[in-house]
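Colleague: From the sequence below, what's the structure:
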Amino acid sequence: MYLRRGVIKPVKIIFTLLILCLLNGYAVAEKSVHASKELTLATTRWCPYTCFDERKEFGIVGIYIEKILSSHNIHLSVVSYPWSRALRLVQSKEVDGLLTATPAEAPDLLFSDSPIGSYQMCFYTVNSSSLRFDKSIDFGNNLLAVVQDYGYGEPLDSYIKKNKFITSISGSNVTDRLISLLIKGRVDVIVTDKLVVDYKIANHSIDANTIKRAGCLLENDFYLALRSTRENENLLEKINQELIQPENINYFKQLKVDISKE
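Modeller: Okay, here's the model as predicted:
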């Protein structure tokens, strides 16, 4: 077959452009596969679990989950809000999920199969008080203060729903504000996490002589929670595998010991 010379050059150009397009498409696809995904999780200030300063980064939970996600090329972004607002942000799809949560707090979300860790809520009074709460949580005429929308665990969650004689606060710095209400005599009992209070005492942000622990609830587990999407279901499968690895479990335990000493 005879081809005129003028036809050969356009054919070569078209062939070359086609090869370049294919190579470029492959490069874009390859880059997409290895591109880092960002996961944005909301939480509240709950140090040492979740902290937001240069020295503590994201707190023990944030550091732990950041390590797990980075092994899957996922960048963790943590944003801090008052707890009630953090819950609303997930519901409005403005964030991907919650860094720490319980099913009672956000029943519509997808939760990791294994807990990240556990927390223990305790009752606190002023040092001069004789109040004590063990198995019974009957507060009588004593005024209890709690944080709005917190999941404390049973039987306290049910008690809070049924009783109106309770002071409920929201917003920022809730632990400090609860303690302030207690010391000023505006409430008789507050409930907050044992490790959070111990951490504040160790860092001298609370005078240990002003308040005392007056009983505790059983420990409860907290989990990573994500919005219900197919992509998040797949991601949780990976996270579930990481959370049961002995080296990761030991890493978290050590983080808890190390950061609590600082």
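Colleague: C-alpha from now on. contacts and neighbour counts both.
Modeller: Fine.
Colleague: What lies in contact with the helix or strand hosting residue 158?
Modeller: For residue 158, the host element (DSSP states H and E) is helix 156-162. Helix 156-162 is contacted from outside by 137, 151, 166, using C-alpha atoms under 8 Å, 6 or more residues apart in numbering.
Colleague: didn't the second one look like it was pressed against residue 102?
Modeller: Yes. Between residue 151 and residue 102 there is a contact at 6.8 Å, judged by C-alpha atoms under 8 Å.
Colleague: Walking through this protein, point out its strands one by one.
Modeller: 37-43, 74-80, 97-101, 110-111, 117-119, 121-126, 144-147, 166-169, 189-193, 211-216, 220-226 (DSSP state E).
Colleague: Let's have these in a markdown table, adding mean neighbour count and distance to residue 157.
Modeller: Shown next, in a markdown table, are the strands of the chain (neighbours: other C-alpha atoms under 10 Å; distance: least, C-alpha to C-alpha, whole Å):
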| stretch | mean neighbour count | distance to residue 157 |
| --- | --- | --- |
| strand 37-43 | 19 | 20 |
| strand 74-80 | 18 | 24 |
| strand 97-101 | 26 | 14 |
| strand 110-111 | 22 | 20 |
| strand 117-119 | 16 | 15 |
| strand 121-126 | 24 | 11 |
| strand 144-147 | 22 | 10 |
| strand 166-169 | 16 | 12 |
| strand 189-193 | 24 | 11 |
| strand 211-216 | 18 | 14 |
| strand 220-226 | 21 | 12 |
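Colleague: Switch these over to TSV; also include distance to residue 56.
Modeller: Below are those laid out as TSV (distance: least, C-alpha to C-alpha, whole Å):
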stretch	distance to residue 56
strand 37-43	15
strand 74-80	13
strand 97-101	16
strand 110-111	25
strand 117-119	18
strand 121-126	23
strand 144-147	24
strand 166-169	26
strand 189-193	19
strand 211-216	26
strand 220-226	20
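Colleague: to compare against the first, here's another:
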Amino acid sequence: MKTTVVFAFFLLIASTSLSAKIPSEITLATTNWPPYTSGSSPDKPGIVYEYITEILAKNGITLRIERYPWSRAIKMANDDNDIHGLLTAVYEEAPKLLFTRTPVMNYKVNFYTAIDNHWLYQDQRSLNSMPSPLCIILGYGYGSPIDEFIHDEANKTRLHILTGGNAQQRLVKMLEYKRVAVIIEDELVIESYTKKSTNIRFAGTLSDSPFYLAFNPNLNWSRDIVELLNQELAEPENLQRLQQLVSDYTSKQQ
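Modeller: Presented below is the predicted three-dimensional model:
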């Protein structure tokens, strides 16, 4: 009995020490990616923005978000500065960062073309007949097989790569004005920018994939925050809250 009490005491000390390593405020970089990391008003800053802010607040941690063009956000998260990590990311985008094992949520990557273009993505072979140019955003990870297609030097002339701010909005405008033939983006993001537009059409789904939080591994508390988030993101209560947020944001797009 005495041994059990002593062991429990040391576990408590270890737990307290672990929590103490995580600062009371952390800063994550992101980009404008509605409705996930941004929204239509200050009181609706984005699904993931609200979700992670609430989770961290329950653990006494304040979340600060800074928005940049995506390629710059990735660079800043990798560098040793005041940016501690990324609010949303997939491994292919930032392989040097430390990722949560538990995903934040899923996103669905679709192809879109102009309304009078009848090309449809069905499988990898469809990429051979895909009209060009395909417009992508610098630094984005789209998943297989499109990532392999993008990095193939033979396809370089078939791509139009966007950099800088407001990339998603510009992506949609490029397609609406027929300056590009195909774009790829998450369906909720497209709905945020197109509303009831009839100028573009769905042209197939690439993937329904998870995304994660990621932290600079050089931070002495990065593994502690990742372990904390691994637990919190799997909690049924938090998952229920996430579904409420998704419903709230998507219903406003209808």
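Colleague: Which one's more surrounded, residue 151 and residue 102 of structure 1?
Modeller: More crowded of residue 151 of structure 1 and residue 102, by other C-alpha atoms under 10 Å: residue 102, with 21 against 18.
Colleague: Counterpart of the more buried one over in structure 2?
Modeller: In structure 2, the residue matched to residue 102 of structure 1 (TM-score structural alignment) is residue 90.
Colleague: okay but its match is in contact with residue 139, surely?
Modeller: No. Contact criterion C-alpha under 8 Å: residue 90 of structure 2 and residue 139 do not qualify, at 10.8 Å.
Colleague: And the residue nearest the centre of structure 2?
Modeller: residue 88 (3.2 Å; C-alpha atoms, centre = their mean).
Colleague: on that earlier part again, got the contact list for the match of residue 102 of structure 1?
Modeller: Going by C-alpha under 8 Å, 6+ apart, residue 90 of structure 2 touches 141, 210-212.
Colleague: Give me the number of neighbouring residues for the residue mapped onto residue 64 of structure 1 from structure 2.
Modeller: Alignment note (TM-score structural alignment): residue 64 of structure 1 maps to residue 51 of structure 2. Summarising burial for residue 51 of structure 2: neighbours were counted as other C-alpha under 10 Å, giving 20.
Colleague: so residue 51 of structure 2 sits right up against residue 243, yeah?
Modeller: No. Judged on C-alpha under 8 Å, residue 51 of structure 2 makes no contact with residue 243 at a distance of 10.0 Å.
Colleague: got the contact list for the residue nearest to the centre of structure 2?
Modeller: Residues in contact with residue 88 of structure 2 (C-alpha under 8 Å, 6+ apart) are 30, 48, 104, 211-214.
Colleague: before we move on, what about residue 153 of structure 1?
Modeller: 217, 220.
Colleague: Trace it over to structure 2, please.
Modeller: Under the alignment (TM-score structural alignment), residue 153 of structure 1 maps onto residue 143 of structure 2.
Colleague: Next: residue 224 of structure 1.
Modeller: So, by TM-score structural alignment, residue 224 of structure 1 is matched to residue 213.
Colleague: Could you measure from its match over to residue 88 of structure 2?
Modeller: As defined by C-alpha to C-alpha, to the nearest Å, residue 213 of structure 2 lies at a distance of 5 Å from residue 88 of structure 2.
Colleague: so what sits against both of these two?
Modeller: residue 104.
Colleague: all helices in the stretch 151-262 of structure 1, in order from the N-terminus.
Modeller: 156-162, 174-183, 194-202, 230-243, 246-261 (DSSP state H, counting those that start in this stretch).
Colleague: from the contacts of residue 88 of structure 2, which single one is nearest residue 69 of structure 2?
Modeller: residue 30 (8.0 Å; C-alpha to C-alpha).
Colleague: That closest one: what's it in contact with?
Modeller: Residue 30 of structure 2 sits next to 37, 65-70, 73, 86-88 when contact means C-alpha under 8 Å, 6+ apart.
Colleague: can you do 6 Å?
Modeller: By C-alpha atoms under 6 Å, 6 or more residues apart in numbering, residue 30 of structure 2 lies in contact with 67, 73, 86-87.
Colleague: Quick one: map it onto structure 1.
Modeller: Residue 30 of structure 2 maps onto residue 43 in structure 1, by TM-score structural alignment.
Colleague: Quick check: closest non-adjacent residue to its match.
Modeller: Excluding the flanking residues, the one nearest residue 43 of structure 1 by C-alpha to C-alpha, 6 or more residues apart in numbering is residue 80, at 5.1 Å.
Colleague: What's the match for residue 166 of structure 2 in structure 1?
Modeller: Mapped onto structure 1 by TM-score structural alignment, residue 166 of structure 2 lines up with residue 173.
Colleague: Tell me how many other residues surround its match.
Modeller: 12.
Colleague: What separation do you get for it and residue 34 of structure 1?
Modeller: Taking C-alpha to C-alpha, one finds residue 173 of structure 1 at 39 Å from residue 34 of structure 1.
Colleague: Same question for residue 150 of structure 1.
Modeller: Going from residue 150 of structure 1 to residue 34 of structure 1 by C-alpha to C-alpha gives 38 Å.
Colleague: More neighbours: which of these two?
Modeller: Taking other C-alpha under 10 Å, residue 150 of structure 1 and residue 34 do not tie; residue 150 has more neighbours (17 against 10).
Colleague: How many neighbouring residues does the residue nearest to that one when sequence neighbours are not counted have?
Modeller: The shortest distance from residue 150 of structure 1 to any non-neighbouring residue, by C-alpha to C-alpha, 6+ apart, is to residue 105 (6.7 Å). Applying other C-alpha under 10 Å, we find 16 residues neighbouring residue 105 of structure 1.
Colleague: re the thing from before, can you redo the contacts of residue 90 of structure 2 as TSV with distance to residue 81 of structure 2?
Modeller: As requested, the contacts of residue 90 of structure 2 are exported to TSV (distance: C-alpha to C-alpha, whole Å):
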residue	distance to residue 81 of structure 2
141	24
210	27
211	23
212	21
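Colleague: Residue 185 of structure 2: which of those is nearest?
Modeller: Checking the contacts of residue 90 of structure 2 one by one against residue 185 of structure 2 (C-alpha to C-alpha), the nearest turns out to be residue 141, at 10.7 Å.
Colleague: So that closest one sits against residue 91, correct?
Modeller: No. With contact defined as C-alpha atoms under 6 Å, residue 141 of structure 2 does not count as touching residue 91 (8.0 Å).
Colleague: just to revisit the earlier point, was I right about the match of residue 224 of structure 1 contacting residue 87?
Modeller: Yes. Contact criterion C-alpha under 6 Å: residue 213 of structure 2 and residue 87 qualify, at 5.2 Å.
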